[in-house]
Structure formats: C-alpha cells, structure tokens
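Visitor: Sequence and predicted structure are below.
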Amino acid sequence: PGDVVAVGLPRRAELVVTLLAVWSLRAAFLPVDPKHPQARLDTLLDTADARFAVLADPQTTRPDCRVVAPPAGDPLPAAAPLPAGDPPTGDDLAYAMSTSGSTGRPKVVGVSHAALAHCVVTFADLLAPGTPTVAGTTALTFDISLLELFLPLATGGRLLLVDDATRRDPARLGGYLSAARPDLIQATPSGWRLILPHLSGDLAGRTLLCGGEAVTADLAARLVDTGATVWNVYGPTEATIWCTAHRLGPPVPDPVPIGAPLPGTVAVVRGRDGRPVPVGQVGELHVGGPQLAVGYLGDPERTAVVFRDDEYRTGDLCAWRPDGTLSYHGRADNQVKIRGHRIELEEIETYAERHPAVIQAAAVVVTAAEDDQRLVLYVRTGGDGPAVTDVALREHLAASLPTALLPQRIVALPELPLTPSQKVDRRALREAATAHIHRRAGSEETPS
C-alpha cells in the first residue's frame, strides 16, 4: 500500500487490467511513455519514488526499482490465490501524473482515489450518459485520459480503447469514430481541428468535450454545428482532470467561457493582494474542493508554495462574467500549452543551459497559423569551447526532454535582448520569431 508503480504499456486491454491490479494492492500508478529519453524516465521514477515499473520494453535497469515486462501470450495461471486485502480508501493515492517543471525537473502530481472518484461521479451526473460508450483516444500520460478510462467502467458502460497507430492519424481516427459512434469523445482544441474534417455521419445525441488549451470561438462554433452536445472544459492536473465546464450553444461567445465550477469545486479569482476581485476584473484563479490533489510527490517545498489554505494557485488569469462563468485571460507565468501539452519554458531553458557552450537560453512560443504553434529557443553561446551547432544542441536536449518539449527552431545570438529592468525581453524574441515565420512564408509563396 502506498507504493508507486510506473506503467508504460501498449493500448490494449492489458493496460487497463494492470491499472486495476495496481489498485487492488492499494498502490498507485504512474503513467510513463517508454519512448521518452532514458534520462527523463529515470528522473520521473526518482521523483515519484517508484519502486516498481511495468514496461512493455523494459530496457531500464535501476537498483531501487524492480522493472518487469507483462507475460508474453496468455498469462500463466496463479500458483495460489492472492490473499484478500483491504480495498483502497479515499485517502489512498490513486495515481501520480507528471507535468513540466520550471526547475528543469518534472513535477509529479499525486491524486487520491477520493479526488478521482469525485471527478468521475460528477461527470456521470453532469453528462447523464447512463451506460455510455466512451472513446479512449488520449495518451495515458495526459490526465484527461483517466476520465475516458474510468467513466465507462464506473457506470457499466463500454470503453473503446483506440490503439496508438489509429489515434495518431487524424484520418484513421475520424473514420474509426464515425463508424464506432461512441457516445462521448474528448479532445484538445488542436486535436479537434485535426479530427473534425474526417468525422462523418450525424453527431446528434453525442457528447463532445473540448479542453486542455484555450479554444477559439470559430472552432467552438464548428463543434456546435455538428449537432452534438458540446462542453468546453478546464482543469489543471492539480485539480484532477476537469474542474469547470460550460455547455456551448449558438451563438458561441467570443472569448469562449471556461464555465462554472463543477459541484463541490470552489473557485476564487484573487488579485495581487490575495483578495477576491469583483466581477469583470482579471486575477489569478484559485481552486479548491474534493478534487484537489495531495501535492507534488517528493517536493514539499513546491507543494507549500502553490497549495495553501485548501486552495491551489493555478497561475491562470481569469475573470468572473456576470452570468457566473469564468473567462480565461492567459498565464501569470511562462507556462504554455502546445497541442494540449503543458510546458514550462524554464524547463527547456534549464536543460539548454546545461550544455557547456550555452551561457543563457530563452524559449518562446509563436503562432504560425491558427492551429500551428511553434517553440523557438534562443541561446547566447560563448566560453572557451567550440561553438555549439544546432544539431549538437538538439541532441543534447533530446537526451533529456520528450519530443513535445523540443524546439522547432534554435537561434544563436551574441546577446539576448533585455528589458529596462534587465530581464530577458521575451516580447522582442517573440516578435523576431514571428517575423521570421512570416518572411519564410512569403519566400515560399513567391519564387525567386
């Protein structure tokens, strides 16, 4: 009881069986992607203090972690039945989920059974799906996948666990969903932009969840035009999947509200002085209630900073609307969302600055098109060693960072621009990166 078990398996029934087996022993699971760099996996296992790992391709060997592979073929019969143990309690840890960390080390959020159960039951009541057929299209390392997995299992419904090859191909996924006709489909706005052109048939009576990053009014309107019931949902990992929801209908407002707090969830918009702000004024969103995570595993200092007085400081800037819903107004820090992936820009910068030729680094995100955000890394190089090449720096980053955190472009500068207060001028860097994208687009359209 209380152990953390890392799980990295293909998307088959055995994956779900493994998660439930971990729970049957009152342990918690930590989803991992075996394709991530070995250094990244090692860091995650260390941070979560994972003593066991179940991996399809167990290449990692760790003295303090027992790594096992699932049996090939049919499982062997048990030599003896396991002794019946006590079922998990609400206070027991259900899962640990990693997110990007600004210190260069990923954060691992611990979530209890009570918090997960509250989220699943709340959505069962909110969506009133009865015994739904739910499409499982999201990677297990993204916490919204857990609603896809456990909502149907908790309500006597059916889970359609979509394999990796299908879910990564928008055309195949759209065709599969059109034929299978699940009652509930969930995706990020970036995902919906890719899937929508390939969906066919009547979506009336279906429910679509859209969340994980800000949704534009035009995309929300396209989702509503399908005839399905559409919800815009919001929630940080630290508040267990989703904690606000807004049912969309014509006409779709712009900006699109992230909704009202779910039953039991407490939401407060606070100003710089920590006091609640009036309706219409932008402040930092704090959330609390039964869906709150227990904190960051192995990091009590960071937990104490953002989990205070039974509230979690989200870092998201929001404002109350007169109708009791919340509108989203960006971040109070350098955290960004790219295709649903939560990324701390400082983590990329930290790893870049660990290269001996890099003195300083700054990462920015620019929008090349409505559904195309790009990560650009600026570096100031120097020192006595040879100049770092783009290829060498990419290899250095790829040794520790997952693909979602790797920049699409790296630019070396003699000096990084500074603001009058001597901080890196990220606005100037974003403007330079945007201008470069537009110049390239123009040169591609106009042959020389």
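Guide: That came in fine, so what should we check first?
Visitor: going forward, measure contacts between C-alpha atoms and count neighbours the same way
Guide: OK.
Visitor: can you give me the strands for the stretch 251-400 of the chain?
Guide: Counting by DSSP state E, counting those that start in this stretch, the stretch 251-400 of the chain has strands at residues 260-261, 266-270, 283-288, 295-296, 307-308, 311-320, 326-331, 335-338, 341-344, 358-369, 372-381.
Visitor: ok, how many other residues are close to the nearest residue to L292 once chain neighbours are set aside?
Guide: Computed as CA to CA, 6 or more residues apart in numbering, the closest residue to L292 that is not its neighbour in sequence is A239, at 4.5 Å. Neighbourhood size, A239 [other CA atoms under 10 Å]: 27.
Visitor: from memory A239 sits against L285, does it?
Guide: No - counting by CA atoms under 8 Å, A239 sits too far from L285 to count as a contact (12.0 Å).
Visitor: residue contacts, the residue nearest to L292?
Guide: Going by CA atoms under 8 Å, 6 or more residues apart in numbering, A239 touches 287-288, 291-293, 312.
Visitor: List just the nearest of the residues you listed to G324.
Guide: V287 (15.1 Å; CA to CA).
Visitor: Once you drop chain neighbours, what's closest to the closest one?
Guide: That would be A267: by CA to CA, 6+ apart, it lies 4.5 Å from V287.
Visitor: My read is that that neighbour contacts H286, right?
Guide: Yes - assessed by CA under 8 Å, A267 is found in contact with H286 at 5.7 Å.
Visitor: Please say which of these two ends up with more neighbours.
Guide: Taking neighbours as other CA under 10 Å, A267 and H286 compare with H286 leading, 24 against 20.
Visitor: What are the neighbouring residues in contact with that one?
Guide: Going by CA under 8 Å, 6+ apart, H286 touches 267-270, 311-314.
Visitor: Quickly find the element holding A441.
Guide: Counting by DSSP states H and E, the element that carries A441 is helix 426-445.
Visitor: residues in contact with that helix?
Guide: 362, 364-368, 376, 378, 417.
Visitor: residues of it that come out buried?
Guide: Neighbour counts over helix 426-445 (16 or more other CA atoms under 10 Å) mark 426, 429-430, 433-434, 437 as buried.
Visitor: CSV for the residues you listed, including distance to P300?
Guide: Output for these, formatted as CSV (distance: CA to CA, whole Å):
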residue, distance to P300
R426, 31
L429, 34
R430, 34
A433, 38
T434, 39
I437, 42
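Visitor: Tell me the secondary structure at R247.
Guide: Following DSSP: H, G, I helix; E, B strand; the rest coil, we place R247 in the strand state.
Visitor: follow-up on the earlier one: how much space between the residue nearest to L292 and A114?
Guide: 12 Å (CA to CA, to the nearest Å).
Visitor: ok, which stretches of the stretch 101-250 of the chain are helices?
Guide: All helices of the stretch 101-250 of the chain, identified by DSSP state H, counting those that start in this stretch, fall at 113-127, 145-155, 164-167, 170-180, 189-195, 217-224.
Visitor: Hmm, E346 is touching T103, no?
Guide: Yes - using CA under 8 Å, E346 is in contact with T103, at 6.7 Å.
Visitor: Presented hereafter is structure B, for comparison with structure A:
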Amino acid sequence: MSEQKLYPQFRNAAEFIEFHCNKFSDKPAYHCLGQTLTFAELEEKSRSLAKWLQYECGLQAGDRIAIQLPNITQYPIAAYAALRAGLVVVNTNPLYTPREMQHQFSDSGARALVILSDMLPKFEQIKADTGIENVLVTGAADLIAPPKEKTHGYHDFVAALEQGAALPKLQPLTATREDIAVLQYTGGTTGVAKGAALTHENILANAAQMLDRISQRCAEGEEIFVCPLPLYHIYAFTVNMLALFSLGAMNILIPNPRDLDGFVKTIEPFQFTGLAGINTLFVGLCRHPGFQALDFSSLKVTFSGGSALTSAAAELWQSVTRCPVTEGYGLSETSPVATLNTFDAEEIGTVGSPLLQTKVEAWDEDGNTLPVDEVGELVISGPQVMLGYWQRPDETAKVMHNGFFRTGDMGMVQANGNIKIVDRLKDMIIVSGFNVYPNEVEDVLTRHPQIIEAAVTGTEDDKTGEAVVAHLVLAGDISEQEIVEYCRQELTGYKVPKHVIVHKELPKSTVGKILRRELRDQPVPAAEPA
C-alpha cells in the first residue's frame, strides 16, 4: 500500500480551494434558490469574507468559527473563507436547541459564528454562556435580494462581503497538513457530542480518495450533482464541497429536502448526473409523482451513506431512475468515507471495498484480527482517520488502537474484499443468548409492500432477556398478526418481532436517519401479538 500523500501539491485546504476556483473559474459551482455562482465568483466572495474575518474580527490562525446554516450558497462561501483565513470550521446543525448550541460553541471555544437569521432567537438565549465575540447573520435569500436594513444588532453577511472586498490583501496562511481544519461534532445521538478533530491532511486525503473512485464514472467539468444532504454533515462537506468541487462539478443545493415538491421543482430544469441520499429520501422521492416524471437519462451516479441501505429502497430507486445505488460507509471520525462499492459491480447489502490507502479489519473483543466472513468490530486505518476528539484524550484513547479507529460497528470482511456491516454494537439485541441485528429485521420488514418505514429496537423481557420491537409506518391496512406471520416466513424465530408499534412517522435526524434511541425510550405496550 502506497503511503504517498494524496494531493501532495497542496500544503493546506486553502491552497486546494484557491487552485480549483482558478482552474474552473468560468464554470458554475453552486446553484441555490434560482441563483448560480461560478467558481470565480466563489473565489472572490470567499476571499472578501476571509479578509473581513482577519481584519475586522481580528481572528487568528487556529481560532474556531461556527457555521450554522442550511444548504444555501452562503455555506460554501463561509466555509471556504474560514479555511482561507486559517480558521477551524465548527459545523453546526441549524436545528440544534439552545442547549446543544451552547455545548458545541463552548466546547469548541468558538470565537465567531455565521448564523441564519431565523436561528438568532435561540442564540440570544445562550450567547452569554459562550465565548463568541463576532456574529455574522444572513437570511436565506440575502445574496439574491440583499436586506435593505438590519433587523438585528450583529454583522450582516452581505455587508461583510462588500467591506472585505475593499480591505488589504489576505494575510498569508501558514497552516500545515497536520493542523486542524474542521471540528465535526459527533455522538449527539448516543451521548454528549464530541468534536472529531479533522486535519487538513484528513479532509484533503478523503477528497482525493473519493475523487479516485468518482473519476471512474464522472468527467471533469461536466457533472451536475444534486446535494440534499446538509453541508454541515461531514459527508456533504467532504464529498460535495471538496471532492466534487475539485472535479469542477456544479452542486445544486437543496435547503429543505423534506419539501419534496420544492425539491423536484428545483432539480427539474437540470440534466443532473449525480445525487447522494439515504433510504428515507430515496423512498420519498420515488413515491412522488413529479419525481417519477423527471428525465433521468443523464443520471449515472447515486451514492448512499449515513444509514444502512435497504434492498427495498435500492430496488425502488433503480426501478424509477434506472440508476443503481452505490453504497459507501464512513463516520465523522474518518472524514467520513472509508469504503465504497465499485461502479457496475454494486453488491447490495455491503458497503463495498476500502478506499485508496485505507485498511478495514474486523477485530474480536481482544483486538485480534478475525478471518474473512467472521463478524467482529470494524476498525479503520488510513490518512482520513481523525487526529482525535477535541480536548478529550480519554475518549480518544478508547477508540484509537495501534493506528486503527474502533468504529463500534459490527461487521465482516468478505472473501471478495467487500465489507458487510451487520449493525451498531450498541444496537444489537440479545434474545435468549442469540444476537439479533436490527438492520437485518428492518430490511425484511421494508420489503413488505404495506410497510413504508421500519425501525427495530429491543426491550426487556422476563423470559428471553430482551425481545424484538418493530416500529412501523404503514402504507395501508395490515394487522399485527399479518406482520408477524410475514416475518416468521423470512426470519428465524428469535428474530421475529414480539411487539409491533405503528407510528404516523418515525423520529429522524436532520439528515433523515431514523433515531432508534428515541424509539427505545418509548414505552412498549404489554399486549403481544398472538
């Protein structure tokens, strides 16, 4: 395995950004809310903002800046500006509660914040408990129709761009590949969120690793990718804002992917060639009449990541779009992509093979490497693996061993080299001593034509220790007994749900991932299916 640095010509992400902005200067880079921004315009606006951050805010190299925006063009402008100014980007979910905002801002030590105007009331509640000194506010449509007057007492995004353009040259950047570029908070669905410290090396390596695969199918300067996954999520941050950006692709930003009517209307005029999503999005789009009527003749890449791809979602997507789903796997701690299926040889049920310079193994409880086809904890090593958790050496020590990151995911390395994820270690249910992996049961459930969504959790059981609980969203009339009988035909007895709970909708993260944790906390009815 070669240990040569990926993208060796760049000392840091700022040089990477500037090089590609100049290389593709006249091509469209981002489209959002009816407005298209070229690479040249992106370079100019991000440079102006970077200067403003340096001169007007007095921010120094290594200072942290939180960006709390949805998928609007201001996001890449702010992120590229921050990196060009030598700052560390703290990606922040716009839907966070004040408590979550306060934790992330304080834990990261952020000195500046770029925030959507709609979020200001939440920030006002906690600003005294943070170290944030400079707040930059934007409305979603401000780049299209700049506000005539400020309705807040903070800095205005558009005004900062104008002021920055008149400032002296950008101060030279001294960041090296080993310096931190991004703090990506993770663990919010499992406990207190920790900041995965991703270096310039990590994110540049992962962009190069993904480009190595993407280039097998996509051409430089010709692609149009739909981007519904949030840019504050490390997947879209690295894959869309770095890898596809370096291919000269145009990204169509979708601010609110749950508005399927608006989603379809946004992408309808384009001969889009790629899209990344997850199960719930694939199914929702494929059930939308307007989406079904679109022209998919140019679509050649559909990526899936973030949650396990069900066979039902993959089959539905391919039947509607004629494009197979190529599933990958990664985590915030791996910048994020570690594995990806091979184009034209996708193996549904696996997450494909490790990327360039990446090693994936399955370990037993003692840290020994298991043979092929044996289930253990998946561990990853490679240039995209994080430096560690921000200011949490104890937490870092728990997950880093001999250069490998312990994922907490159970899986196996198949004889063909593809990696199969069985489930999260903590989500595993033990019924009478037998291991039940929710992903497997969910995959069976969602194949039933009357079941739209499924999530499987465990609950305490006097006889078996734990019992399987199926949480379902239904498309039509079907009884609990019919569901259980269907499962008995497809699953060994101990895997069959003992409890079935029907919901109008399942709780999801902002990325659309079903939150099993919230379902586990809900009471389970005493009555059982016969």
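Guide: Sure thing, it's come through. Here the structure is a predicted model, which is why all the values come from computation and not from measurement.
Visitor: picking that back up, for A239 and A114 of the first structure, list the residues in contact with both.
Guide: By CA under 8 Å, 6+ apart, the residues touching both A239 of the first structure and A114 are Q291.
Visitor: In the first structure, what stretch matches the lengthiest helix in the second structure?
Guide: In the second structure, taking DSSP state H as the definition, the longest helix is helix 39-55. On the basis of TM-score structural alignment, helix 39-55 of the second structure is assigned to no residues in the first structure.
Visitor: what's the distance between that helix and the middle of its chain?
Guide: What separates the centre of helix 39-55 of the second structure from the centre of its chain is 26 Å, taken as CA atoms, centre = their mean, to the nearest Å.
Visitor: Equivalent analysis for stretch 237-254 of the first structure, please.
Guide: 16 Å.
Visitor: cool, and stretch 49-56 of the second structure?
Guide: For stretch 49-56 of the second structure, the distance to the chain centre is 29 Å (CA atoms, centre = their mean).
Visitor: Equivalent analysis for stretch 343-356 of the first structure, please.
Guide: 19 Å.
Visitor: so it corresponds to what in the second structure?
Guide: When the second structure is aligned by TM-score structural alignment, stretch 343-356 of the first structure has no counterpart there.
Visitor: can you pull the buried residues of that stretch?
Guide: So, applying 16+ other CA under 10 Å, buried residues of stretch 343-356 of the first structure: 343-353, 355.
Visitor: cool, and stretch 187-203 of the second structure?
Guide: 193-203.
Visitor: want to try a markdown table for those residues, with distance to V137 of the second structure as columns?
Guide: Formatted as a markdown table, these follow (distance: CA to CA, whole Å):
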| residue | distance to V137 of the second structure |
| --- | --- |
| A193 | 25 |
| K194 | 26 |
| G195 | 24 |
| A196 | 26 |
| A197 | 26 |
| L198 | 26 |
| T199 | 27 |
| H200 | 27 |
| E201 | 30 |
| N202 | 30 |
| I203 | 27 |
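Visitor: which of the residues you listed are the two that sit furthest away from each other?
Guide: A193 and E201 (23.1 Å).
Visitor: rewinding a little: biggest separation within the buried residues of stretch 343-356 of the first structure, which pair?
Guide: Applying CA to CA across these, the maximum distance is between I343 and H355, 20.3 Å.
Visitor: about what we covered before: what's the residue nearest to V287 of the first structure aligned with over in the second structure?
Guide: Under TM-score structural alignment, A267 of the first structure pairs with V360 in the second structure.
Visitor: Please apply the same query to Y234 of the first structure.
Guide: Match for Y234 of the first structure (TM-score structural alignment): Y329.
Visitor: For P228 of the second structure, see how far away I203 of the second structure is.
Guide: 20 Å.
Visitor: Name all residues that make contact with the aligned partner of G283 of the first structure in the second structure.
Guide: Taking TM-score structural alignment, G283 of the first structure has G376 as its aligned residue in the second structure. By CA under 8 Å, 6+ apart, the contact list for G376 of the second structure reads 362-365, 370, 410-412.
Visitor: before we move on, what about G289 of the first structure?
Guide: Residues in contact with G289 of the first structure (CA under 8 Å, 6+ apart) are 264-266, 310-311.
Visitor: so what's the residue nearest to it when sequence neighbours are not counted up against?
Guide: If the residues on either side of it in the chain are set aside, G289 of the first structure comes closest to T265, at 4.7 Å by CA to CA, 6+ apart. Contacts of T265 of the first structure were listed using CA under 8 Å, 6+ apart, and they are 243, 287-291.
Visitor: Tell me the secondary structure at D86 of the first structure.
Guide: D86 of the first structure is classified as coil under three-state DSSP.
Visitor: Let me know how buried it is, in neighbour terms.
Guide: Neighbour count of D86 of the first structure, defined by other CA under 10 Å: 10.
Visitor: And it? What does it align with in the second structure?
Guide: In the second structure, D86 of the first structure lands on L173 (TM-score structural alignment).
Visitor: just Q186 of the first structure next, same as before
Guide: Residue correspondence to the second structure (TM-score structural alignment): Q186 of the first structure is matched to A276.
Visitor: what residues are up against the nearest residue to its match once chain neighbours are set aside?
Guide: Closest residue to A276 of the second structure apart from its sequence neighbours, by CA to CA, 6+ apart: F303 at 4.4 Å. Residues near F303 of the second structure by CA under 8 Å, 6+ apart: 274-277, 325-328.
Visitor: ok, now R12 of the first structure?
Guide: 161, 163.
Visitor: Endpoint to endpoint, stretch 317-331 of the first structure covers what distance?
Guide: First residue to last in stretch 317-331 of the first structure (CA to CA) measures 5 Å.
Visitor: what range in the second structure matches it?
Guide: Under TM-score structural alignment, the match for stretch 317-331 of the first structure is residues 410-424.
Visitor: Is V17 of the first structure in a helix, a strand, or coil?
Guide: helix.
Visitor: and it, what pairs with it in the second structure?
Guide: Per TM-score structural alignment, V17 of the first structure is aligned with I77.
Visitor: Against Q271 of the second structure, how distant is that match?
Guide: Distance from I77 of the second structure to Q271 of the second structure, by CA to CA: 25 Å.
Visitor: more neighbours, those two?
Guide: For I77 of the second structure versus Q271, the count of surrounding residues by other CA under 10 Å is larger for I77: 21 against 16.
Visitor: Not counting sequence-adjacent ones, nearest residue to that one?
Guide: Closest to I77 of the second structure by CA to CA, 6+ apart is S46, at 4.9 Å.
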